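Visitor: Next input, structure requested:
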Amino acid sequence: MSELLSAPAVSAGAPPLPTHRLTNSLVWLMALTCGLVVANIYYNQPLLAAIGRHFHITDSRASLVATATQVGYTLSMLFVVPLGDMLERKRLMLLLMLGAAACLALAAWAPTFAVLAGASVLIGLCSAVPQLLLPMAAHLAPEADRGRIVGRIMSGLLIGILASRTLSGYVGAHLGWRAMFEIAAVVMVALLALLAWQLPRDQPQFTGSYRSLMKSLLTFTSTLPALRRSALVGGLLFAAFSVFWTTLTFFLESPTYRYGSDVAGFFGLIGAVGALAAPLAGKTADKRGPDFAIGVGTLLALGAYVVLGLGGFYLAGLVVGVILLDVGVQAAHISNQTRIFSLVPEARSRLNTVYMTGYFTGGSLGSVAGGFVWMHFGWLGVCVLGAAFTGAAYLVSRFYGRS
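Guide: Just a heads-up that it's a prediction; the model follows:
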């Protein structure tokens, strides 16, 4: 395994112990940061219908804004996050947040849909800060508490994902879709100042070249079956997750419900119940192993699409389905990350890169496929597609890459 690292500064033994203590206040700051930065990727989802009306384009084309953001995030996972094992993480995160603020301002003032789509790619590219913070937290955390701490930080990230839809739906309905991007840009500048003051420096252990850093991604992927399985399961589940959230605003504004973007955003607040599962999933992964929590989470997500397909035309059924889907997907996600962070401790950023690249590749696929299926097959088609992704995730988690 030492050949994977190709760095003379890294010994064959355990990685050095962290020099900075992970206090409760620092954990909560990391959770807040994860939530506010990752929200940049999801603000657009309740606004898609309004964006489509503004630029006089179809729902399917408007959904490409969500896809573009996720594509940018996936590219950042692949080409930027590995640098967390090579460059000082704090400085890298501050640079990304500065870029995110600029790109959000560009989106707010975009004169054409093409400019908005391009800005959305860049927003995703600059919003990978949580995927640098999580390996940092895993490094600073005691091994026995790693799952719990990662779960707590992920709670902030998940609340950011889901509450962002509530906030953007409300802002979009009352101030217009451009206002949400303006607010987000200001938030990034303020958060950047806070992190510059409070976040500890985190020196890397890898001293090789960028080329050898990227080459090691392929080596890790080919030699670690558990990493491949986690990436496939995560990608398929996030595809199912994105199918729902990309099409929800269209469904709620259809003749079935006739709601506006503020109600679509409110469902993000309902889905935030899933964030409550994050610390519990982390504790379960610590005690019973990640496979158990991943299996339970995948089955919950599959059950969610059964509920959404049979009862989604009724508000109560839609609410129950949202809660089940978010709890299931996030429980599996936390458990997947807990598992990969334990594989090669000195390469956590690169392991997270492989996992999250698979994760957001699935999310991008789900957004594109969801928009297409909604246009041609309606809500029932969306539910069948989501169930298919989830069922595939369950089969992979049970049978793929096991000796």
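Visitor: Could you use CA atoms for every contact and neighbour count after this?
Guide: Fine.
Visitor: ranges for the helices of the stretch 51-200 of the chain?
Guide: Secondary structure of the stretch 51-200 of the chain (DSSP state H, counting those that start in this stretch): helices at 59-62, 64-79, 89-108, 113-125, 130-140, 146-175, 177-198.
Visitor: what residues does the fourth one touch?
Guide: With contacts defined as Cα atoms under 8 Å, 6 or more residues apart in numbering, helix 113-125 is touched by 40-41, 55, 64-66, 68-76, 99-100, 103-104, 106-107, 110.
Visitor: repeat for the last one
Guide: Judged by Cα under 8 Å, 6+ apart, the contacts made with helix 177-198 from elsewhere in the structure are 26, 33, 36-37, 40, 43, 47, 50-51, 90, 94, 97-98, 100-105, 107-109, 168, 171-172.
Visitor: what's the closest of the helices of the stretch 51-200 of the chain to Asn336?
Guide: helix 146-175 (10.2 Å; Cα to Cα).
Visitor: chain center to the closest one: distance?
Guide: 10 Å (Cα atoms, centre = their mean, to the nearest Å).
Visitor: Contact partners for Asp202?
Guide: Contacts of Asp202 (Cα under 8 Å, 6+ apart): Glu88, Arg89, Lys90, Met136.
Visitor: If you drop the residues flanking it in sequence, what lies closest to the last one?
Guide: The spatially closest residue to Met136, leaving aside those adjacent along the chain, is Asp202, at 7.3 Å (Cα to Cα, 6 or more residues apart in numbering).
Visitor: Next, the structure of the following sequence, for comparison with the previous one:
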Amino acid sequence: MTKDRLIIIAIPVICGLTAANMYYIQPLFLMISQSIGITYIQSTNLFTAQLIGNVLSLIFFIPVADVIDRRKIIGALYLCLCTGLFLVYFSTNFNILIGGYALIGVGASSVPLIIAFYNKEKKHENIIGYIMGGVLLGIIGSRFASGILSNFLGWRGIYIVSFFLMLLGASFVLKNMKPNSDNKEKNISYLNVIRSNIMATLEDRSVRLYCFYGFATMFSFTAFWTNIATYLDQSLDFSTTEIALFSLLGVLGALVAIYAPVITGSIFKTSLRLFMTGIALLACAIALPNSLIWLGGFTALFDALIQLIHVSNQKKLYSRSKGKEGGLKLQVQRY
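Guide: Next comes the predicted model:
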């Protein structure tokens, strides 16, 4: 196998496994609350801590990759991720646990930087769809993996397994990533990087629109999968294994990323069409009968649409960045 072929296969897998760390917890809320003696609401706050860590990292940490070597940032993020996984596995109280989950959220933000790097590599021009497919497969597969492994290793087991996988993944990514020394801006301060990021968003309507599409779809996606385990458990009396198996329906939707360029180019030529289709799909889901068959079909279609929107948004936003994927001096090309 050639090196380029290995990268095309390995990078989507690594990105998928990295993103999966954010979602291992979703089928485990009830088990965690019972295990360490906290309420169900407190256990869901652990997921909130991850999201807060992820958002803060994306806003204040990721843009720095435009002015220093991207590999250093990615290495630091994977260090945060591995530390968080370690703390979660060995945690003895809620405070340590919530700190570990926050670090996992920070570390998982390394995925956009990896995508940004390969977006500029012409010999890997089709890898973005594969990476986004790997990310969604990782998210969906994470629920299946944590649901199954929790029956054998306990709810903590998935985190120690992921700890070793992330060590291997980080080593591969850093070894095969070239330094971005050509993008260094030695006279640009950190505050200027953040200010430039904010101004690019305020000045360009298209950027704001794509950000809104991404936020709205991911909000819906996360809300759905955060609550589905509880619904299946309490309303349909599903076991942990059955919930894990149900989550595999989302894999059908994730596979659409492989064909995302063809679909978005011939059917959904704009993000607006994708977004409006998503609204129509949600409206249909509310109106449809409350049955497992309808729920399963909606899950596959919904995940497919989420994937298409994210692939479309990523490509259009990166096309504006002109080498400054972290946000510095975003170049606006109005349609």
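Visitor: mind checking how far the aligned residue in the second structure for the residue nearest to Met136 of the first structure is from Phe61 of the second structure?
Guide: Matched by TM-score structural alignment, Asp202 of the first structure corresponds to Asn180 in the second structure. From Asn180 of the second structure across to Phe61 of the second structure, the span is 16 Å (Cα to Cα, to the nearest Å).
Visitor: Also Met166 of the second structure?
Guide: 20 Å.
Visitor: of these two, who's got more company?
Guide: Met166 (22 against 19; other Cα atoms under 10 Å).
Visitor: What's that one aligned with over in the first structure?
Guide: Using TM-score structural alignment, the equivalent of Met166 of the second structure in the first structure is Met188.
Visitor: can you tell me how far that match sits from Arg148 of the first structure?
Guide: Using Cα to Cα, Met188 of the first structure is found at 27 Å from Arg148 of the first structure.
Visitor: Repeat that for Val263 of the first structure.
Guide: 33 Å.
Visitor: Looking at those two, which one has more neighbours?
Guide: Between Val263 of the first structure and Arg148, Arg148 has the larger neighbour count (other Cα under 10 Å), namely 23 against 19.
Visitor: Count the residues that sit near the residue nearest to the more buried one when sequence neighbours are not counted.
Guide: Excluding the flanking residues, the one nearest Arg148 of the first structure by Cα to Cα, 6+ apart is Gly282, at 4.7 Å. A count of nearby residues for Gly282 of the first structure, using other Cα under 10 Å, gives 30.
Visitor: Restricted to buried residues, select the contacts of helix 177-198 of the first structure in PyMOL.
Guide: Burial among the contacts of helix 177-198 of the first structure is assessed by 16 or more other Cα atoms under 10 Å; the matching PyMOL selection reads:
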select buried, resi 33+36+37+40+43+47+50+51+90+94+97+98+100+101+102+103+104+105+107+108+168+171+172
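Visitor: still on that earlier bit, quick one: closest of the helices of the stretch 51-200 of the first structure to Gly311 of the first structure.
Guide: Ranking these by distance to Gly311 of the first structure, with Cα to Cα as the measure, places helix 146-175 first at 21.7 Å.
Visitor: what's the angle from that closest one to helix 177-198?
Guide: Helix 146-175 of the first structure and helix 177-198 are oriented at 140 degrees to each other (axes from the mean of the first three to the mean of the last three Cα atoms, to 10 degrees).
Visitor: Please identify the buried residues of helix 146-175 of the first structure?
Guide: Judged by neighbour count (16+ other Cα under 10 Å), helix 146-175 of the first structure contains these buried residues: 146-173.
Visitor: Now do it: which elements does it pack against?
Guide: Packing partners of helix 146-175 of the first structure (3 or more Cα pairs under 8 Å, 6 or more residues apart in numbering; DSSP states H and E): helix 24-42, helix 130-140, helix 177-198, helix 261-271, helix 277-288, helix 315-341.
Visitor: angle of the first one against helix 113-125?
Guide: The one in question is helix 24-42 of the first structure. Angle, helix 24-42 of the first structure to helix 113-125, by the same axes, to 10 degrees: 160 degrees.
Visitor: What span of the second structure is helix 24-42 of the first structure aligned with?
Guide: Under TM-score structural alignment, the counterpart of helix 24-42 of the first structure in the second structure spans residues 5-23.
Visitor: centre of the chain versus that stretch, how much separation?
Guide: Distance of stretch 5-23 of the second structure from the chain centroid (Cα atoms, centre = their mean) equals 11 Å.
Visitor: what's the answer for stretch 311-324 of the first structure, then?
Guide: Relative to the centre of its chain, stretch 311-324 of the first structure is centred 23 Å away, using Cα atoms, centre = their mean.
Visitor: what does that stretch contact?
Guide: Here stretch 311-324 of the first structure makes contact (Cα under 8 Å, 6+ apart) with 256, 267, 270-274, 300-301, 303-305, 307-308, 310.
Visitor: which of those are buried?
Guide: Here, 16+ other Cα under 10 Å leaves 267, 270-274, 300-301, 303-305, 307-308 buried among the contacts of stretch 311-324 of the first structure.
Visitor: possible to save those as JSON lines with distance to Gln131 of the first structure?
Guide: Formatted as JSON lines, those follow (distance: Cα to Cα, whole Å):
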{"residue": "Phe267", "distance to Gln131 of the first structure": "25"}
{"residue": "Ile270", "distance to Gln131 of the first structure": "25"}
{"residue": "Gly271", "distance to Gln131 of the first structure": "22"}
{"residue": "Ala272", "distance to Gln131 of the first structure": "20"}
{"residue": "Val273", "distance to Gln131 of the first structure": "22"}
{"residue": "Gly274", "distance to Gln131 of the first structure": "19"}
{"residue": "Leu300", "distance to Gln131 of the first structure": "25"}
{"residue": "Ala301", "distance to Gln131 of the first structure": "24"}
{"residue": "Gly303", "distance to Gln131 of the first structure": "29"}
{"residue": "Ala304", "distance to Gln131 of the first structure": "27"}
{"residue": "Tyr305", "distance to Gln131 of the first structure": "28"}
{"residue": "Val307", "distance to Gln131 of the first structure": "32"}
{"residue": "Leu308", "distance to Gln131 of the first structure": "31"}
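Visitor: Just the closest of the residues you listed to Leu224 of the first structure, please.
Guide: Using Cα to Cα, Ala301 comes nearest to Leu224 of the first structure of those, at 26.1 Å.
Visitor: which ones are touching the closest one?
Guide: Each residue near Ala301 of the first structure by Cα under 8 Å, 6+ apart is listed here: Leu324, Leu325, Asp326, Val327, Gly328, Val329, Thr390.
Visitor: was I right about the fifth one contacting Val296?
Guide: Put plainly, it is Gly328 of the first structure. Yes: in this structure, Gly328 of the first structure is within contact of Val296 by Cα atoms under 8 Å, at 7.2 Å.
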